[in-house]
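Engineer: give me a model of this one.
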Amino acid sequence: MSKTIFEEMGGTYVRQGDYNLPCLSLPAEKENKPIGVWGQRHLRYLKQHRKVLYTNLLTNGRLNSYLADIDEQAEDMFLRLVKQMAEREGVTEQLKAENALEWVQRMNNIRACVREIVEREIIFA
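Structural biologist: As a prediction, this is how the structure comes out:
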């Protein structure tokens, strides 16, 4: 019996019941960077809405580095926008010292607005 293309490339099969299944494994990634909250949110988005892109990244061995890059971009954007919006709206350390409750309320509002911006621009894009 002639060899299949998979066998010619060095692949092997395992017999399970009546079927010969190929022994497949994913390529190892070169770097194993940590993935934060933003990367996990983007991963969930890819799995649910961009299945082809997710499968391509996974099978090429680039998923982890891609998610780490997305996480880094989103975190940088989040911190930069929070700082800019806090300066623009006058949320300062002086306000924090004088009226902590108002400072917390305004900062939570700013962070919620920025979270939506980052999600729309990077995570769900």
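
Engineer: only C-alpha atoms from now on, for both contacts and neighbour counts.
Structural biologist: Noted.

Engineer: would you map the strands across this protein?
Structural biologist: Secondary structure of the chain (DSSP state E): strands at 13-16, 19-22.

Engineer: what helices or strands is the first one leaning on?
Structural biologist: Packed against strand 13-16, as judged by 3 or more C-alpha pairs under 8 Å, 6 or more residues apart in numbering; DSSP states H and E, are the following elements: strand 19-22.

Engineer: show me the contact partners of the strand it packs on.
Structural biologist: 11-15 (C-alpha atoms under 8 Å, 6 or more residues apart in numbering).

Engineer: and if we set it to 7 Å?
Structural biologist: With C-alpha atoms under 7 Å, 6 or more residues apart in numbering as the test, strand 19-22 has contacts from 12-15.

Engineer: quick one more, to check against the first:
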Amino acid sequence: MEKHIMGENGISYTLEEDGLYYPDLYLPEGTEYPIGKYGILRKSYLKEHRKGLYLELILAGKLNEHLHQVDEECNQMMDRLVEQMKEKQGVTEKLKMQNQMEWVGKMNNIRACAEEMILKEIVCE
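Structural biologist: I've put the predicted structure just below:
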């Protein structure tokens, strides 16, 4: 049996040790982007709940780019929401200096609320 063959569909295949031919598929160059927390969460969500979209992105070679965009969008939204909530709740540097434990508690609450909103609106859409 030949080590490499060309299929009728124009895709080349390579014979592996298990005796099966596997397609030689490669991602286009320049598609490797760093992915953070929200990108990883989005990937898990797509795998479990949106398998069709997940496979479509993989086959188009756009999964990594999509995850990177989602991660960037989530991080920007997180920064915006935290600042808006801090302003509405009166969480200032003055409070931080006067009562550090209260400031930490409020900031933790703000971050948790902002993250919950991001997960519902972007990651799990």
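
Engineer: any chance of the strands of the first structure in TSV, with distance to residue 85 of the first structure and mean neighbour count too?
Structural biologist: Below are those laid out as TSV (distance: least, C-alpha to C-alpha, whole Å; neighbours: other C-alpha atoms under 10 Å):
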stretch	distance to residue 85 of the first structure	mean neighbour count
strand 13-16	58	10
strand 19-22	55	11
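
Engineer: pick out the residue nearest the middle of the first structure.
Structural biologist: residue 39 (2.2 Å; C-alpha atoms, centre = their mean).

Engineer: what about the helices in the first structure?
Structural biologist: Here the first structure has its helices, by DSSP state H, at 5-8, 37-49, 51-60, 63-88, 93-98, 100-118.

Engineer: gap between residue 30 of the second structure and residue 12 of the second structure?
Structural biologist: 22 Å (C-alpha to C-alpha, to the nearest Å).

Engineer: near the closest residue to residue 6 of the second structure other than its chain neighbours, how many other residues are there?
Structural biologist: Once flanking residues are discounted, residue 6 of the second structure sits nearest to residue 12: 4.3 Å by C-alpha to C-alpha, 6 or more residues apart in numbering. Neighbour count of residue 12 of the second structure, defined by other C-alpha atoms under 10 Å: 15.

Engineer: before we move on, what about residue 8 of the first structure?
Structural biologist: Residue 8 of the first structure has 10 nearby residues by other C-alpha under 10 Å.
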